[in-house]
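Colleague: Pasting a predicted model and its sequence here:
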Amino acid sequence: MQIDKLKDEIKEYAKEIGIDKIGFASADVFGELRERLRRQQELNYQSGFEKGSIEERTEPQRLLPEAQSIISIALAYPSRMKNAPKGTKADRRGIFARASWGMDYHLVLQDRLEKLDSFIKKRVPDAVTKIMVDTGELSDRAVAERAGIGYSGKNCAIITKEFGSFVYLGEMLTNIPFIPDEPVEDSCGDCRKCIEACPTGALIDHGGPKGGQINAQRCISFLTQTKDFMPEEFRGKIGNRLYGCDTCQQVCPKNKGIDFHIHKEFEPDPEAAKPKLKPLLRISNREFKEKFGYMAGSWRGKKPIQRNALIALGHFKDETAIEDLKELLRKDPRPVIRGTAAWTLGKIGTEEAVKAINEAMEKETDEQVLYEMEKGLDLAKIK
């Protein structure tokens, strides 16, 4: 079969199965990315969630020796929630980032790529492929940029002409030698809105034409997924975020007016995407899985979400949460949860909150928790 004809057929089929953008790239080494990753490693900007070595992440043929091309796909997701619930003083709410509003995108993109794979193999029986969605070694963004899906902006997201940066990405390595598509020209220009708006200064502008760089260690999206104590420097920046951060996308001019509700899988359940905070403190593992298990934001389990909910309650200085916080201080077996509850009580700072910390200190033996309790008492004095 002619490669050009096959490429056109794949593009047509991609539309039929709900792929919003598709592009084709060479499987050549990602030389520039390799240098950026080495620099990232030297500066300790990595999150630790990255998979594979720098060589595996930049040399496609290490992953599929026969690889000649990479097919990149993008699916758009909503930026606005219909019927979003509003928090009240008695029932404050947290928020999941937009990329986690609906069904876990890994599953949805995997499904689309598997359908594409079957389609290709019916036409080219000896085709060899390898599918990846976010958790693979390759950089989804680098592949999408090379395939002409969009360009890498200063917010380190792929920005598409049609859907802004509100797209999920996935790719397929193949031995079929497709003619590559042309990359899209970067059009961030002199705009620095995302860099200036980042709450923790995680975005770094190196002044070049190839987008920005991110210090994952300072990125709220990364920090909300960690399981240990949240570094104190960042607790005041988290606000009511439970998972992820959308600030750099929200301020981007390329996202102005962008809101696509194309895929029913990505439509949020408002009560899951913007849940009440206090019930999260008492939720069981089973209840957590039932309510949030289908979302990408649940992948680290309930502990980070509960810790972030505690920080959010401290952000609101929510006095109605004191009884729940006292209960956690007395009974929760996890030091991170007890310690963060003590910090939150200190942020609330009422007499009852201070008394609860002092009483719990008499029985506490964990050094980190005791440190957080002292910190809580200091915060209460400042109030």
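Modeller: Arrived safely, thanks for sending. Numbers count the residues shown, from 1 in each chain.
Colleague: From now on I want contacts and neighbour counts done on CA atoms only, so please keep to that.
Modeller: Will do.
Colleague: what about Asn83, which helix or strand?
Modeller: Taking DSSP states H and E as the definition, one finds Asn83 inside no helix or strand.
Colleague: ok, the residue nearest to it when sequence neighbours are not counted - contacts?
Modeller: Once flanking residues are discounted, Asn83 sits nearest to Pro270: 7.2 Å by CA to CA, 6 or more residues apart in numbering. Contact analysis of Pro270 by CA atoms under 8 Å, 6 or more residues apart in numbering lists Met81, Lys82, Asn83, Ala84, Pro85.
Colleague: A further structure is provided below for comparison with the first:
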Amino acid sequence: MSDFDFQKIKEKIIAKSKELKIDKIGFTTAEPFNESEKILLDYRNKGYSSGFEEKDIKKRIYPQLSLPEAQSIIAIAMAYPAKEPSLEQKDVSGRGEFCRASWGMDYHRVLKEKLSAIDQFIKELVPGTENLIMVDTGALSDRAVAARAGLGWIGKNGSLISPEFGSFVYLGELLTTLPLPADKPLERECGNCSSCFKVCPLGAILPEGKIIDCRKCLAFQTLNKGQLTNTVKEKIGENKYIYGCDLCQLVCPHNNKVTNNWHDEFKSDYELIKPDLKGFLKLSNREFKEKYGQMAGSWRGKKVLERNAIFILGKHRDEEAIPLLKEILFSDPRPDIRSAAAWSIGNFQRDDTERILKEALKNEKDAEVKKEINNQILKAAKFS
């Protein structure tokens, strides 16, 4: 392998990335991410983790635990839409929203296809090379890799911020046994800006910055299948996200002038990204898969998204939704969905709210749903 000019190989890989319409590419070593170890341990010990990360912290620090002979890491970024001007003029009443990272085709699939093409290209250049692709669910932190490879810097909200594309970028990497020349990290910070701290609905962005308490992150809570507090239900309903959350990115000054809407794979239809919630709740499982199956936002399944849609309808007191919410409360076979409907109906300060809830209570068998109905009856009594 010493016969190869690795600077020239790097240049060829960069040229290939442009051919593949990858927006940004960077290179770093496969040295351990020692600076992350204390942060990750502290993160786990304080209970900030989402539960979706690699459990073995050593694997998150040492690339060679994933690819034993790894010498370099190639990081890529693809920009996704920050704005769709044609969609901003639409009436959003009665609608929810998927966060921008889930618009269009599932980015895991898109980035893996791009990295697979680079993988094949490298193996043609240098036969015998071993590579390993990671996108989002790999052992390493995509953001830590991207930052060290010079794609951007980690903002106070924990997102990687690219000078060209803001924080609206998908990230992935390819570990390789090739000793490719490394790029330098960007030396930039957020300065005194605190916009993301102020806008975060549940206070997930910690004062020291770059650390997120996932238990308080609205994006995480929209995926949380466990019991939610009333505060979380309120915030999901108030902010209208049925999947994810963009608030800390939307207020970031580095995102003010970016649009990033040039990749056809990530463009989406208005009815998909801001669905009519009453129609959404009527979808069968088959219809949901046909309509939303290619989106990243579908991976958690329909039920948790339905629950969030119900919270939104209740928080915004959509009167036209009352018949549907009653139907769900009285006849849906899933206890957590009936419970969400009880909470939602309890938000309507109507003369018949208490009567509807008491009627539902008569035939309810599930203890948790009964508890929610009783809580809402007590609340409704204050307004009757």
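Modeller: The structure has been received and is ready for your questions. Note that the structure is predicted; figures quoted are calculated from it, not measured.
Colleague: just to revisit the earlier point, so among the contacts of Pro270 of structure 1, which ones count as buried?
Modeller: Buried members of the contacts of Pro270 of structure 1, counted by 16 or more other CA atoms under 10 Å: Met81.
Colleague: Tell me, of the contacts of Pro270 of structure 1, which are also contacts in structure 2.
Modeller: With the contact criterion set to both residues aligned by TM-score structural alignment, their matches' CA atoms under 8 Å, these that also touch in structure 2 are Ala84.
Colleague: tell me the helices in the stretch 51-200 of structure 1, going along the chain?
Modeller: Residue ranges of the helices in the stretch 51-200 of structure 1, as given by DSSP state H, counting those that start in this stretch, are 54-58, 60-63, 105-123, 140-146, 193-197.
Colleague: Comparing those helices, which stretch has the densest surroundings?
Modeller: Mean neighbour count (mean count of other CA atoms under 10 Å) peaks for helix 140-146 among these, with a mean of 24.
Colleague: Could you tell me where it falls in structure 2?
Modeller: The aligned range for helix 140-146 of structure 1 in structure 2 is 142-148, by TM-score structural alignment.
Colleague: What segments of the stretch 151-300 of structure 2 are strands?
Modeller: Using DSSP state E, counting those that start in this stretch, the strands found in the stretch 151-300 of structure 2 span residues 153-154, 160-161, 169-176, 241-243.
Colleague: among those strands, which is nearest Pro68 of structure 2?
Modeller: Taking CA to CA as the measure, those were each checked against Pro68 of structure 2, and strand 169-176 came out nearest at 9.9 Å.
Colleague: What residues in structure 1 pair up with the closest one?
Modeller: Mapped onto structure 1 with TM-score structural alignment as the criterion, strand 169-176 of structure 2 occupies residues 167-174.
Colleague: mean deviation of that stretch from structure 2?
Modeller: When structure 2 is overlaid, stretch 167-174 of structure 1 sits 0.3 Å from its aligned residues on average, using mean CA distance after the TM-score superposition for structure 1.
Colleague: that older thread, turn the helices of the stretch 51-200 of structure 1 into TSV, including distance to Asp332 of structure 1.
Modeller: TSV is the format used below for the helices of the stretch 51-200 of structure 1 (distance: least, CA to CA, whole Å):
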stretch	distance to Asp332 of structure 1
helix 54-58	40
helix 60-63	44
helix 105-123	32
helix 140-146	39
helix 193-197	36
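Colleague: Return the mean post-superposition distance for the match of helix 140-146 of structure 1 against structure 1.
Modeller: With both structures laid over each other, stretch 142-148 of structure 2 and its partner residues in structure 1 are 0.4 Å apart on average (mean CA distance after the TM-score superposition for structure 1).
Colleague: residues in contact with that stretch?
Modeller: 26, 28, 33, 73, 75-76, 135-136, 152-154, 159-160, 171-173, 183-186.
Colleague: on that earlier part again, tell me the most buried of the strands of the stretch 151-300 of structure 2?
Modeller: Between these, the one whose residues have the most neighbours on average, counting mean count of other CA under 10 Å, is strand 241-243 (a mean of 28).
Colleague: Tyr48 of structure 2 contacts Phe220, correct?
Modeller: No: at 11.2 Å, Tyr48 of structure 2 does not count as touching Phe220 under the criterion of CA atoms under 8 Å.
Colleague: Which neighbours do these two have in common?
Modeller: Residues touching both Tyr48 of structure 2 and Phe220 (CA under 8 Å, 6+ apart): Cys214.
Colleague: can you tell me how far the residue nearest the centre of structure 2 sits from Phe330 of structure 2?
Modeller: The structure's structure 2 has its C-alpha centroid closest to Gly244; by CA atoms, centre = their mean the separation is 5.1 Å. Using CA to CA, to the nearest Å, one gets 29 Å for the distance from Gly244 of structure 2 to Phe330 of structure 2.
Colleague: where's Glu42 of structure 1 relative to Cys219 of structure 1, distance?
Modeller: As judged by CA to CA, Glu42 of structure 1 and Cys219 of structure 1 stand 17 Å apart.
Colleague: ok, these two, which is more surrounded?
Modeller: A side-by-side neighbour count of Glu42 of structure 1 and Cys219, using other CA atoms under 10 Å, places Cys219 first with 21 against 10.
Colleague: Find the nearest non-adjacent residue to the aligned partner of that one in structure 2, please.
Modeller: With TM-score structural alignment as the criterion, Cys219 of structure 1 lines up with Cys217 in structure 2. Ranked by CA to CA, 6+ apart and with sequence neighbours excluded, the top spatial neighbour of Cys217 of structure 2 is Ala204, at 5.0 Å.
Colleague: Let me see the contact set for that neighbour.
Modeller: With contact set as CA under 8 Å, 6+ apart, Ala204 of structure 2 has these partners: Ile212, Asp213, Cys214, Arg215, Lys216, Cys217.
Colleague: okay but the match of Cys219 of structure 1 is in contact with Leu202, surely?
Modeller: Yes: applying CA under 8 Å as the test, Cys217 of structure 2 and Leu202 come out as touching, 6.4 Å apart.
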